[in-house]
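*Asks:* Show me the folded form of this:
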Amino acid sequence: MKIAVWSGPRNLSTALMYSFANRADFTAMDEPFYAPYLAASGLDHPMSDAILTAHETGPQLVATACANDGEKAHKYMKHMPHHMLDGFPLDWTKDCVNIHLIRHPARVIASYAAKRENPTLHDIGYPQQLALFKRIGGHVVDSSEIRQDPEKALKNLCLMIGVLFDFAMLSWPNGPRSFDGIWASHWYRAVHQSTGFAGPEGDLPELTGPHRALCIETLPYYCDLLSNKTTLI
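*Replies:* So this is what the prediction gives:
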């Protein structure tokens, strides 16, 4: 089985990748279209030069790698919808279980802005995620439910996608992973210090100025996705 999990940044996506990769029957791929996206867009991201040097930049070659089976029974792929620029192949997704992971935009914006200043609607990817969901279908999952009750949520997630639950998904050793993208040193510090999912999230952060305006702009896309979610707890 190939599982493609789509989310914007700061959505619990790395922790969920670590959770599945901690199973003995899963391999993992970490944002394989990030380098093609940077190469084609010319955008300046943290560690852009290192990413372009270390990772494959050809979208068709990456799509072929995504379509191939992994070394184990199942393969987990972490993807970001905004990495899929016009013309990038998507036919490989037909052979995947597609999961769309969402999080309230106020939390995403507050977390993203701590790592990269002045995020835009494009950076956090909600319009692209909604468009992708409408194009390829799949399951919408709220990351807050996984944090609220990891065991129950992951059991139901596994049931939904057709694999047996494994208690190894609930914890993992701290530190980086061999499948991490080279960008992990900038973005994954908190996850590298973790050994499991963080607890339930508190109140929404209070945003001001451009961050608040961005949240308001993002909410309709998020609410549309949320209306399609599968409840896990």
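
*Asks:* Please count neighbours and contacts with C-alpha atoms only from this point.
*Replies:* Fine.

*Asks:* Could you look up the SS state of His100?
*Replies:* Here His100 is recorded as strand under DSSP: H, G, I helix; E, B strand; the rest coil.

*Asks:* and it, what does it touch?
*Replies:* Shown in contact with His100 (C-alpha atoms under 8 Å, 6 or more residues apart in numbering): Val5, Trp6, Ser7, Gln129, Phe133, Gly138, His139, Val140, Val141.

*Asks:* Could you rerun that using 10 Å?
*Replies:* Applying C-alpha atoms under 10 Å, 6 or more residues apart in numbering to His100 gives the contacts 4-8, 79-81, 129-130, 132-133, 137-143, 225, 229.

*Asks:* Longest helix in the protein, please.
*Replies:* helix 209-226 (DSSP state H).

*Asks:* what's the burial count for Lys94?
*Replies:* 11 (other C-alpha atoms under 10 Å).

*Asks:* What secondary structure category should be reported for Asn199?
*Replies:* Careful, residue 199 is Gly and not Asn. coil.

*Asks:* Surely it and Glu151 touch.
*Replies:* No - if you go by C-alpha atoms under 10 Å, Gly199 and Glu151 don't touch, sitting 12.0 Å apart.

*Asks:* Could you also give me the structure for this second sequence? I'd like to compare it with the first:
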Amino acid sequence: MSKTHRIAVWSGPRNMSTTMMRSFGARADCVPVDEPFYAAWLVGAGEVHPMQEAILASQPADPDGVIAGLLAPLPEGKTVQYQKQMTHHMLPEFPLAWAPACAHAFLVRHPARVIASYVRKMEVLTLEAIGFPQQARLFDEIAAQTGKVPPVVDSDRILADPEGMLRRLCTALSLPWDAAMLSWAPGPKPEDGAWAPHWYDAVWKSEGFGAEAGALPVHTGVAAEIEKEALEIYERLLEYHV
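*Replies:* Sure thing, here's the model as predicted:
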């Protein structure tokens, strides 16, 4: 009987997380799960986001219900579950006792790039909105829960060497390498969340990882201050890059 691999990859928003979900979803053995705690976070945090009603109708808003779904048997023929997890969705009061049932990794991106992408979609920018403090907290908590330091991968390094970085990530997750992870057909996918029409326009056009990242955006004012705070967290997590 084939072993089931449940993989939770933790990212902030605008961090190439959907592209990574596409990559793993291109594997014939994998079933992706798109931001399973989104509705639970909206309710728990009292937030209002684009496509709010559609999101709440599409997912359980009870964290225990979300966890039960994540730990349920996989569809026939699937042995890998890829969870695209957003760090800001995991409120401190949400249970994490399920963490040892999964392998975990953290996807990071330079905050200058995250901020530039985020403000194109959302009007209000805060450090918490881009998920860096939550990523640091979850990194420490998951390491404590599982007894393992989660591997970290950086978006820019993946763009510079998709196959090399993905091979190293698969090794760190005890997952066989699959070259199918390097490309996929464009367009929406069945696993895309209800929020996809607002956020996934670029990913829907993609067929792979695309070009290497260019020069870092330069921010001023509040955005520059937020970048400075986020950079400390980013650089700490980079110490654990695969």
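
*Asks:* out of Gly199 and Glu151 of the first structure, which sits in the more crowded spot?
*Replies:* For the pair Gly199 of the first structure and Glu151, the greater number of neighbours falls to Glu151 (17 against 12), based on other C-alpha under 10 Å.

*Asks:* Quick check: the gap between the more buried one and Gly196 of the first structure.
*Replies:* 11 Å (C-alpha to C-alpha, to the nearest Å).

*Asks:* hey, what's in contact with both of those two?
*Replies:* Contacts common to Glu151 of the first structure and Gly196, judged by C-alpha under 10 Å, 6+ apart, are Met169, Leu170.

*Asks:* coming back round to it: got the buried residues for the longest helix of the first structure?
*Replies:* His211, Arg212, Leu214, Cys215, Thr218, Tyr221, Tyr222, Leu225, Leu226 (16 or more other C-alpha atoms under 10 Å).

*Asks:* Residue in the second structure paired with the fifth one?
*Replies:* So that's Thr218 of the first structure. Taking TM-score structural alignment, the alignment pairs Thr218 of the first structure with Ala230 from the second structure.

*Asks:* Show me where the first structure has its strands.
*Replies:* Assigned by DSSP state E, the strands in the first structure fall at 2-6, 26-30, 74-79, 97-102, 139-142.

*Asks:* do you know which of those strands lies nearest Ser185 of the first structure?
*Replies:* Of all the strands of the first structure, strand 26-30 sits nearest to Ser185 of the first structure, with 13.4 Å by C-alpha to C-alpha.

*Asks:* Report the mean distance between that closest one and its aligned residues in the second structure.
*Replies:* In the superposition against the second structure, strand 26-30 of the first structure averages 0.4 Å from its aligned positions (mean C-alpha distance after the TM-score superposition for the first structure).

*Asks:* That strand - contacts with which helices or strands?
*Replies:* Strand 26-30 of the first structure is packed against strand 2-6, helix 13-21, strand 74-79, with contacts defined by 3 or more C-alpha pairs under 10 Å, 6 or more residues apart in numbering; DSSP states H and E.

*Asks:* One more pass at 7 Å, please.
*Replies:* Contact here means 3 or more C-alpha pairs under 7 Å, 6 or more residues apart in numbering; DSSP states H and E; on that basis strand 26-30 of the first structure packs against helix 13-21, strand 74-79.

*Asks:* on that earlier part again, take the strands of the first structure and write them to a markdown table, including distance to Ala113 of the first structure.
*Replies:* Putting the strands of the first structure into a markdown table (distance: least, C-alpha to C-alpha, whole Å) gives the following:
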| stretch | distance to Ala113 of the first structure |
| --- | --- |
| strand 2-6 | 20 |
| strand 26-30 | 22 |
| strand 74-79 | 20 |
| strand 97-102 | 17 |
| strand 139-142 | 21 |
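
*Asks:* between those strands, which one is nearest to Glu206 of the first structure?
*Replies:* Nearest to Glu206 of the first structure, of these and by C-alpha to C-alpha, is strand 97-102 at 19.1 Å.

*Asks:* In the second structure, which residue range corresponds to that closest one?
*Replies:* Counting by TM-score structural alignment, strand 97-102 of the first structure sits on residues 103-108 of the second structure.

*Asks:* Now do the helices in the first structure.
*Replies:* Counting by DSSP H, the first structure has helices at residues 13-21, 34-41, 48-54, 59-67, 105-113, 121-124, 126-136, 143-148, 150-161, 184-187, 189-192, 209-226.
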